[in-house]
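Trainee: Provided below for reference: sequence and predicted model.
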Amino acid sequence: AYPLVFMGVTSSCKERLEKLFPDEFVHIQDDDYIDYVYLRDKLARLNGKKLQSKRNHINRFEATYPDYRYLPITTDDLERVAHFADEWLAHAEATGEPDPSLHVERKVIQRFLDNYEALEMRGGMIEIGGEIVAFTLGSPITEDTFDVHIEKARTDIDGAYTIINREFARSIPEQYTYVNREEDLGLPGLRKAKESYRPEVRLVKHTCVWRRPEWAGELES
């Protein structure tokens, strides 16, 4: 038998769950799964002193690659995007520590691409000389929040991540006030990158496990 578990529970939902079922759940907060939420307009404009370094990256990128193009991803581009994603993941596997999550990520990306229209996905890509050097995929999650699920760029091209981030934010309809760029998974480099964009909200999430005598001691130890 397995305990009843709710994952990705926000603080407000946790409080409501506790009110409805007092002392029935063990609540576990994991900071590796805090969502980073930004103002869409701030990501699109990158205004202010705190984001000066981002503008510097973009200025260098635009000076080095004046022929770059940002293009929305259409169904005609999905095969090319999948090929780029496979190359990116293969490079990550070859140059980094063994990481089983890359295999899972490959499946997730392919599932997004295979169901691009059905899932109402929206994507964008950066091309240099007709070749994809970065892409991103996202979709709406509420009436005012758009979620970025995937973002990949060539690490040998300075500013590729910064430019795809900005251009995609500019392409998101203005009805969306916020952009959720999801969690950092406890990865120091990813955490630093997400913090560098000055999130508006760090959305804490909990795992709530139904408390029973045979589980409670282990969970709370």
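Mentor: Structure's in. What do you need? Residues are numbered from 1 along each chain as shown.
Trainee: hey, let's count contacts and neighbours off CA atoms from now on
Mentor: OK.
Trainee: Downstream of the lengthiest helix in the chain, the next helix or strand is which one?
Mentor: The residue-count maximum for a helix in the chain (DSSP state H) belongs to helix 78-95. As assigned by DSSP states H and E, the chain's next helix or strand after helix 78-95 is helix 101-114.
Trainee: How far does that next one sit from its chain's centre?
Mentor: From the chain centre to the centre of helix 101-114 is a distance of 14 Å (C-alpha atoms, centre = their mean, to the nearest Å).
Trainee: Show me what counts as buried in the helix or strand just after it.
Mentor: As assigned by DSSP H and E, the chain's next helix or strand after helix 101-114 is strand 122-128. Neighbour counts over strand 122-128 (16 or more other C-alpha atoms under 10 Å) mark 122-127 as buried.
Trainee: Strand 122-128 versus helix 101-114: what angle between them?
Mentor: Here strand 122-128 points in a direction 110 degrees away from that of helix 101-114 (axes from the mean of the first three to the mean of the last three C-alpha atoms, to 10 degrees).
Trainee: Name the surrounding residues that touch whatever helix or strand comes next after strand 122-128.
Mentor: On the C-terminal side of strand 122-128, the closest following helix or strand by DSSP H and E is strand 131-140. Residues from elsewhere that reach strand 131-140, judged by C-alpha atoms under 8 Å, 6 or more residues apart in numbering: 80-81, 84, 119-127, 146-154, 160-161, 164, 168.
Trainee: next, the one to line up against it:
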Amino acid sequence: MISQQDFRPVTLEDRAFFEQHYARYPQSHSDNTFTNMVCWNQIAQYRYAYVNGNVILASTLFGVTSFRPPIGPRDPALMKDLIRFAGEFAGATPIVLIDPATAEWMRELDPTLTLVPDRNHFEYVYRAADLAELPGKNYLKIRSQLNKFRKNCSHTVEPITADNRREAMEFLVKWCEWKGCENDLVLAHEKEAVFYAIEHFTELSLRGMMIRVEGQAAAISLFERLNADTALVHFEKGLPDCEGIYKAINQETAAVLAREVEYINRESDLGVAGLREAKLRYHPDHMIEVWSLRR
């Protein structure tokens, strides 16, 4: 039976283990990625257990614990035991980020379960070529804003490397001063997450792009390969000095990734109205849908 003693904190030293496991069981949702867990550990307190060839993830956010479905070969007994265990130790939604196929399987195991879609954590997946080329009428306004940026802002584009990584961190300090991170708990934690990602850029096998305006770092993106056909953009930040810079870093990142993958996952909107509108404006190809188990 699953117990609390089975779980241990996710640390940077666990990278090889997760790489090997995810090579066998590729992920499609950003929250399960190793990079996401170690970068957001200071707020979400990720832990994991390895039981019967399955990885079970847990996180505790603002004092509320939730679990993820087992990642590995389907094991009905293990799933039933996780439902029991999560019901004892988790919050109002004991198991979250359940993919539709697993949700259906859980219903077959126990028809009494209450499983509901979690729209706020649906992730937006775009065709990489669409974000890179912005074709047709759907992207007319975005192309116009991007052309305005290119006309009005003297800029250069370069990958993030060991040589300019320090500048990326200095840029992040300026971004936080503009956004008022000190007065917003979520933004403060996001700053820590991005700092961690940049500090451990090499260990996490991350890649990134930087846009300079008048020689100064004005926008960055950080991304990695998610699975065979999809890349994942973890962070994308820009300063307000040049209108359209977010459009520019989005397009420049996509132009690099379109040569390597078919799709780009740009994560969820967390239910933030303005963010949802912005993500829909780019016309996602499909969504990574997830469900939650409710008490």
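Mentor: Done, it's in. Fair warning: this is a prediction, and the values are worked out from it, not measured in the lab.
Trainee: what TM-score do we get after superposing?
Mentor: For this chain pair, the superposition-based TM-score is 0.86 by TM-score structural alignment, normalised by the length of structure 1; 206 aligned residues with a C-alpha RMSD of 1.9 Å.
Trainee: on that earlier part again, buried subset of the contacts of strand 131-140 of structure 1 as a PyMOL selection?
Mentor: Here is the PyMOL command that selects the buried residues among these (16+ other C-alpha under 10 Å):
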select buried, resi 81+84+121+122+123+124+125+126+127+146+147+148+149+150+151+152+153+154+160+161+164+168
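Trainee: these two touch, right, Trp291 of structure 2 and Leu115?
Mentor: Yes. Counting by C-alpha atoms under 8 Å, Trp291 of structure 2 does reach Leu115; the two are 6.4 Å apart.
Trainee: what is in contact with those two at once?
Mentor: Jointly contacting Trp291 of structure 2 and Leu115 under the rule C-alpha under 8 Å, 6+ apart are Ala103.
Trainee: What residue in structure 1 is paired with Arg225 of structure 2?
Mentor: Correspondence of Arg225 of structure 2 to structure 1, assessed by TM-score structural alignment: Pro140.
Trainee: For structure 1, which segments count as strands?
Mentor: Using DSSP state E, the strands of structure 1 run over 5-10, 25-29, 35-39, 69-72, 122-128, 131-140, 145-153, 178-180, 201-203, 205-210.
Trainee: got the angle for the second one vs strand 5-10?
Mentor: In terms of direction (the same axes, to 10 degrees), strand 25-29 of structure 1 departs from strand 5-10 by 50 degrees.
Trainee: mean deviation of strand 25-29 of structure 1 from structure 2?
Mentor: Comparison of strand 25-29 of structure 1 with structure 2 after fitting gives an average deviation of 3.1 Å (mean C-alpha distance after the TM-score superposition for structure 1).
Trainee: Please apply the same query to the third one.
Mentor: Following the fit onto structure 2, the mean deviation recorded for strand 35-39 of structure 1 is 0.4 Å by mean C-alpha distance after the TM-score superposition for structure 1.
Trainee: so that strand aligns onto which residues of structure 2?
Mentor: Taking TM-score structural alignment, strand 35-39 of structure 1 hits residues 123-127 over in structure 2.
Trainee: Now do the matching stretch: everything it contacts.
Mentor: 29, 262-269, 279, 282-289.
Trainee: Give me the nearest residue to Ala197 of structure 2, chain neighbours excluded.
Mentor: Excluding the flanking residues, the one nearest Ala197 of structure 2 by C-alpha to C-alpha, 6 or more residues apart in numbering is Cys39, at 6.1 Å.
Trainee: Could you do Glu236 of structure 2 as well?
Mentor: The shortest distance from Glu236 of structure 2 to any non-neighbouring residue, by C-alpha to C-alpha, 6+ apart, is to Ser221 (4.3 Å).
Trainee: Could you check how far the one you found is from Ile249 of structure 2?
Mentor: Using C-alpha to C-alpha, to the nearest Å, Ser221 of structure 2 is found at 7 Å from Ile249 of structure 2.
Trainee: Which neighbours do those two have in common?
Mentor: By C-alpha under 8 Å, 6+ apart, the residues touching both Ser221 of structure 2 and Ile249 are 209-210, 236.
Trainee: Let me have those in a markdown table, extended by distance to His155 of structure 2.
Mentor: Formatted as a markdown table, these follow (distance: C-alpha to C-alpha, whole Å):
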| residue | distance to His155 of structure 2 |
| --- | --- |
| Met209 | 13 |
| Met210 | 10 |
| Glu236 | 17 |
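Trainee: Name the nearest of the residues you listed relative to Glu88 of structure 2.
Mentor: Comparing these against Glu88 of structure 2 with C-alpha to C-alpha picks out Glu236 as the nearest, at 37.8 Å.
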